[in-house]
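> below is the structure, and that's it, no one-letter string:
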């Protein structure tokens, strides 16, 4: 029936009011409470609370005893609770008031029946269907159990999922991140549960997407609503606003990719930046970013022209022949990441007081030793090229005779001082040349490296980020798979799957420019982590081999793992705290050495992720986690998902990257104290140990040994060039670096009370052998003393 004119006017008025609602306050007022800023600059937001201990109901009476201090703070954001220590607290501000859309999905929720106390082993989870329902399959005490679940509430940040009525109903409420639901699935659910013939319902979907910053989805829904309801044409201003939001989002993505060193792709995106509905200010910002690229290209071309000009000014043919390979290397390998090395050369290129040779010396030494290492002596500068090449050869081979020959060669070359070699190491490409592998995925490698004596080679997968440049330092995630999963699956949790159309992986490690390493660390059919030397070696040897081949920022290496891979990450993170910028155990369990190594965690940051209904894992871990949260000196964050079990928790990946981006390793602590119970847990920062007392050794096969006591090693870098170490180990080696002492002053090293120092001198052999074996080009040791 066609509406009359009298009916049209109220309808138009109603649509106008709906349009106003698009930007107005909506159904759910969510006062999240507080934003906490921690001492590590991490920010967390949610409804705040305090407890005295994990694993204890904060509402339960303490039986009349003295109340324990509530040193554990947390925030609840409706998906998860994030716990941190009072000692990590820095500041707190109220959260801004937010009015968030909440769409209720009608389902037949289980009202009676059993209440799920914990989530057993997960056998599988079906995708949500178009009605927001799925089947969650797990192992219960009576065998396999299918639980029917349905989405009952959708907000921009979280989605509530509840158990549904069935023959065997299970009462269970859980939360997932709305961002984890695929766009098509979410759209189908909303379409089936809302009335698409009502403009108010269509606009509720638009609001939901806008508040979730899913601007492309919001734009699609809004344009569809305007087409269906012409009276909503006044919302075309909102369409333009969404185009502007999309443009600003793309700018932020471009800036993120620029920070990650992905200049080729960002230049392409800027060159093809969409203009429809985009404000002039944004287009000017795009133009400025493109101009920065053009300025870089102009500077690079200027460097090349000046190099040619100054080269032609050299009259000595012998010197010109020496310069040819150096200048050719600069011209073929100079990039956005290394152009700053030419800054002093560009600045002084027209200085009339400098000869052409002195100017070329600035260019050559700047290229080889980075900005700050420039010299004006061309003979020394060209000699540095020979030194650098000899150093690369030393690091790339494993032959004692050739090593000695190279050391003799270096002793005769000008500029081969430890100071210069340290600069050369930091500025050069990795020594071991690794050609791309033809496997269909750019930057993807399947590598092998020798394992322990008598053990098979260690295999690992490695994915480089887009536009990888061997002269740029990259953050690394070393990630350990769980039982029943593979290194490939573990790698793709971080990198995403390969997209042929985009010619790259589409995950978060790709966006942020991280290298991801996934070793095949777990062998056999065992469902448990063995705490063994072989497992440790698989992790550590993979990292060291990768450091020799790729430009890894050794101060930005993060260790992670899922399930028993999380158990391993926790243990290895504590056993070798000097290697990691942070450790991220996901659904991990504390066992064996973890409880005895807890003090090792003072010098390495931890980010734990788990589910509150993951069996009795919370209780099993409570003692160790409480130690981290109730004592000063620990940088620990614990994330517990509401109503969730033993899952992969991909919902958390954005927050994990926020956390990692704020953490880096401090390699030279003024003091440390660490425990050892295994013979291979024998190095901490600048101290190496051997020959522990028998009473301090318990190998995994002999666990437990109630009589054993962990040996303790303490190290202190004191004033006046004094270094002190106390350890129960009979053999102690102290490695010395210019980052911890001054080699130009008297050095005193005390090892268990015995003094050393008279004969401590920098050694090129010590330096190169240290870098070759550890793989760390950025913190080389120059000397060592030992008991």
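Alright, I've got the coordinates. Please read all numbers here as calculations on a predicted model, not as lab measurements.

> going by C-alpha atoms from here, please, whenever you check contacts or count neighbours.
Will do.

> and the most centrally placed residue in the chain, how far from residue 468?
The centre of the chain sits closest to residue 660, judged by CA atoms, centre = their mean, with a distance of 4.5 Å. Going from residue 660 to residue 468 by CA to CA, to the nearest Å gives 20 Å.

> thinking again about what came up before, without its sequence neighbours, what residue ends up closest to the residue nearest to the centre of the chain?
Closest residue to residue 660 apart from its sequence neighbours, by CA to CA, 6 or more residues apart in numbering: residue 582 at 7.3 Å.

> mind listing what residue 764 touches?
Applying CA atoms under 8 Å, 6 or more residues apart in numbering, we find residue 764 in contact with 407, 417-418, 782.

> hold the first one in mind and look at this next one:
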């Protein structure tokens, strides 16, 4: 028995070692390819790939075949190029790689295989690839349709309003899912699409409400939108610890795909995507509305911070690795943090945002008593999530997800904005600016100076650059509101605000009694409010939030 156990363990070790050695060797081949300046360098890289194929035939993957075929094409070794292209194109999409047809009819195929375009074998491969693409998208649609399938459910607009409110709160038309991972097509507009990947807990049950964590990727300017997401690309690599701890804690993961123009940082064109994706997801699976979170790395962490600053209402908390804590599309209004929370994981060798600036930022947030926490990891560069040493950060995130819960009806709100698209926070909505008015005395600007910045020199050595820059920019005038309620009484102060609305929930006030509203110290409203059936349904349809159901909206004009 011990002999066979030892033999099995040895075999496992051999297979694992083989895969690791294959990966190591093909990585070196890729680096050689990048550094190559002529055919001699390309031939050396191709030889390295072929040696890896020979020694580890069971480890050959699509990426290896792809790079080898490109190299052979560049070297005008046509037979060898097709030798690697033929099995590559036949590869089906799976959790480890892209479907083979993408290599032949993808955007870069004409440039990468320019030497093969006149070969009859190329046209044959292309025709088969087009058929494979058609079947791929047909299957993808079937999977997406299954993801969005729910029980027949509708609300009777003539229903008693109390009953309608209860039905909305308890709306749960969900079905079991056949898969754990779903790539979902997302319409950015009438002509542009992207996608997001949903990773469900292994034993997802439609009657259980689950926390959701969005992960926003970095390098948005170097990414392109994609109609579909591959599982390994999102769940492995730098994201491996998100997957590990999400699975341990039964948290749904969502991985959106952004690009240069449509993303979560800058410009503002794609900022709507995450809330809209959340709305779609809530239609398909049972989400705990009070436990939706956002995390990210680099540009993605800046995106997470931007949702905290501009549109936090649907979310409970925010996280970021190597964050640049600044809004790049307008003003950065730090006191908005007080409506939610942020946990940042920084490193001392980060060129993206320097440690001295992180220190000043932490001091600033402490001064306003914001729920902001920073964890510093020394000895690591900007790409911290790549390292195994980053793993201790993830239990911090998932323990916070476990214990943190959004209050859908906060007793106090402080909100500042300079773009009316983001004039909404919890039960205050539709804020309109009046920037011709003077600011209230309590409407202050918070900022600080950054004096040192880390940068890499031409020798890839990290150096300190002395700078004199403001942490935040304020390109437009802003408006601000401070609001609170207790025992059917609302007290609201405004600065540069023209109008807004107060959304009412029966969980905030006693509907049977009068509601009083004081605006800047003066009584503005003193009447009863009642359920507005049409508003209830329209509002639920716009956000699918079962925990934050408004029954009446009171318009206020200053």
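Everything's here; your move. The model shown is predicted, which means the values in this text are computed figures rather than measured ones.

> follow-up on the earlier one: among the contacts of residue 764 of the first structure, who's most crowded?
For the contacts of residue 764 of the first structure, the largest number of neighbours (other CA atoms under 10 Å) sits with residue 782, at 24 neighbours.

> does that one touch residue 736 like I think?
Yes. Look at residue 782 of the first structure against residue 736 with CA atoms under 8 Å: they come within range, at 5.9 Å.

> all helices in the stretch 251-400 of the second structure, in order from the N-terminus.
For the stretch 251-400 of the second structure, helices defined by DSSP state H, counting those that start in this stretch occupy the ranges 273-284, 299-310, 355-367, 393-403.

> circling back to that earlier point, alignment lookup: the residue nearest to residue 660 of the first structure to the second structure.
Under the alignment (TM-score structural alignment), residue 582 of the first structure pairs with residue 317 in the second structure.

> aligned to residue 200 of the second structure, what sits in the first structure?
By TM-score structural alignment, residue 200 of the second structure lines up with residue 464.

> burial measure for that match, as a count.
Residue 464 of the first structure is flanked by 23 other residues according to other CA under 10 Å.

> go ahead and confirm it touches residue 511.
No. Checked against CA under 8 Å, the pair residue 464 of the first structure and residue 511 is beyond contact range at 11.4 Å.

> you'd agree residue 301 of the first structure is in a helix?
Yes. When DSSP: H, G, I helix; E, B strand; the rest coil is applied, residue 301 of the first structure is found to be in a helix.

> corresponding residue for it in the second structure?
Aligned counterpart of residue 301 of the first structure in the second structure: none (TM-score structural alignment).

> so the corresponding residue of the second structure for residue 717 of the first structure: helix, strand or coil?
Aligned by TM-score structural alignment, residue 717 of the first structure pairs with residue 485 of the second structure. Secondary structure of residue 485 of the second structure, reduced to three states by three-state DSSP: strand.

> tell me the contacts of residue 485 of the second structure?
Contacts of residue 485 of the second structure by CA under 8 Å, 6+ apart are 411-412, 491.

> highest neighbour count among these?
When neighbours are taken as other CA under 10 Å, the top entry among the contacts of residue 485 of the second structure is residue 491 (19 neighbours).

> which strands or helices does the strand or helix carrying it pack on?
Following DSSP states H and E, one finds residue 491 of the second structure within strand 489-495. Packing partners of strand 489-495 of the second structure (3 or more CA pairs under 8 Å, 6 or more residues apart in numbering; DSSP states H and E): strand 479-486, strand 515-519.

> quick check: residue 342 of the second structure touching residue 371?
Yes. Applying CA under 8 Å, one finds residue 342 of the second structure in contact with residue 371, separated by 6.6 Å.

> cheers, nothing more for now.
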